[in-house]
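> output the structure for:
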Amino acid sequence: MYPIGRFQQPKSISLEALSSAILGIHRFPEAVAGLLTDLPEERLDSRYRPGGWTIRQLVHHLADSHMNAYMRFKLALTEETPVIKPYKENHWAALADSKLGIDVSVQLLAGIHERWCFLMQNMDESQWIRRFFHPEQKQSIALNVSALAYDWHGRHHLAHIRLAKLSK
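Reported below is the predicted structural model:
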């Protein structure tokens, strides 16, 4: 389910688009925390669609995913087109730590995003075109594209959380 549509990779990425994505990533942890304020514990197990993840799983997924994204940036900045390690998101979402309270993952998001955004704000043009290779997608991905994709990813799952909050 794609409540905001699928990610559309632009043909070219302007500095304005990149700045907007960094700002979105920077503001993301606060947006997550804001959506979850005063949400009763029992509502954390609401789903945005039948068979979809619960709000709790979504929050933990976001921490998992964005930790991986930050590491992919660091790998791409320090190695020549490193092959990244994909992970099975659905399997991760079923592990015991996805049943924890959400505060730990909200705090992780805040810390990761602070470091990640500081890193991105200090990258030069040559660093933005560095790449990592994604073996499941069978393509190399530039960091500027990845930044836009993760800004989209955050907004995508915020929409899922909003839908789950509306469900009974």
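> contacts and neighbour counts: CA atoms only from here.
Fine.
> the residue nearest to the spatial centre of the chain: what secondary structure?
For the chain, the residue nearest the mean C-alpha position is residue 66 (4.4 Å; C-alpha atoms, centre = their mean). Of the three states, residue 66 takes helix under DSSP: H, G, I helix; E, B strand; the rest coil.
> I figured it hits residue 112, correct?
Yes. Residue 66 is in contact with residue 112 according to C-alpha atoms under 8 Å; the separation is 7.4 Å.
> for the comparison step, fold the sequence that follows:
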Amino acid sequence: MEEHYLRYPIGQFDKPPVITKPVIENWIETIGSFPELLSLEVALLADEQLDTPYREGGWTIRQVVHHCADSHMNAFVRFKLALTEDNPIIKPYNEALWAELNDSTSLPVASSLFILKGLHHRWYSLLKNLDQEALKRKYTHPEHGQEFTLEETIGMYAWHCSHHLAHVKSAKRKELWG
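Here you go, the predicted model:
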């Protein structure tokens, strides 16, 4: 149970049976505010603190920040594809291997925080201007063998933002300051 909590401190994404306009608006605000909240959490951390894993066997805070930039760049492209093509098959990537690359393990987090700030500014604007028809557009994820609507995907990425923000907070609380 403890391992599951450390891995999923806010639980796993649970798509509501009905996705309402207020729910989508809340998710969009979560996506919009994420870069600032993440920046505030990591602003005063030293390198050795950034290199602290959020759980045993988990990524370091540094890797989490870089992963968020990698993941959200891919998400933004997926949204653009779904909005401009009919149910495109998106390209998956191996996030675990990406997190082990040199840029994810050693670069300062500022580079990914800059990416997230600019990317989320654009993504937020795009999301705020989607109509009901656009929200129902889909893409197919070949690894999962299923279609995802953009409205559902907004929820998954709002969860993703909160999920990794909780990892950073957990690492700071548990590992850095006891």
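> state the distance from the residue nearest to the centre of the first structure to residue 116 of the first structure.
Distance of residue 66 of the first structure to residue 116 of the first structure, given as C-alpha to C-alpha, to the nearest Å: 9 Å.
> counterpart of residue 154 of the first structure in the second structure?
Correspondence of residue 154 of the first structure to the second structure, assessed by TM-score structural alignment: residue 161.
> now do the strands in the first structure.
131-134, 139-142 (DSSP state E).
> deepest-packed of those, please.
Among those, strand 131-134 has the highest mean neighbour count (mean count of other C-alpha atoms under 10 Å), at a mean of 21.
> so that strand corresponds to what in the second structure?
Going by TM-score structural alignment: strand 131-134 of the first structure matches residues 138-141.
> what sits against the equivalent of the residue nearest to the centre of the first structure over in the second structure?
Taking TM-score structural alignment, residue 66 of the first structure has residue 72 as its aligned residue in the second structure. Residues in contact with residue 72 of the second structure, defined by C-alpha atoms under 8 Å, 6 or more residues apart in numbering, are 116, 119, 157.
> rebuild those as JSON lines, extending it with distance to residue 36 of the second structure.
Formatted as JSON lines, these follow (distance: C-alpha to C-alpha, whole Å):
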{"residue": "116", "distance to residue 36 of the second structure": "9"}
{"residue": "119", "distance to residue 36 of the second structure": "12"}
{"residue": "157", "distance to residue 36 of the second structure": "16"}
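> quick check: the aligned residue for residue 47 of the first structure in the second structure?
The pairwise alignment with the second structure assigns residue 47 of the first structure to residue 53, based on TM-score structural alignment.
> list the buried residues for stretch 21-28 of the first structure?
Within stretch 21-28 of the first structure, the residues scored as buried using 16 or more other C-alpha atoms under 10 Å are 21, 22, 24, 25, 26, 27, 28.
> now do the helices in the second structure.
Per DSSP state H, the second structure carries helices over the ranges 2-7, 21-42, 47-50, 61-84, 95-100, 102-106, 110-128, 132-135, 150-171.
> ok, which of these comes nearest residue 13 of the second structure?
Nearest of those to residue 13 of the second structure, taken as C-alpha to C-alpha: helix 150-171 at 6.1 Å.
> average offset of that closest one relative to the first structure?
Mean deviation of helix 150-171 of the second structure relative to the first structure after superposition (mean C-alpha distance after the TM-score superposition for the first structure): 0.5 Å.
> how about residues contacting that helix?
Helix 150-171 of the second structure has contacts (C-alpha under 8 Å, 6+ apart) with 6-10, 13, 15, 19, 24, 27-28, 30-31, 34, 37-38, 41-42, 52-55, 61, 64, 68, 72, 75, 79, 82, 134-139.
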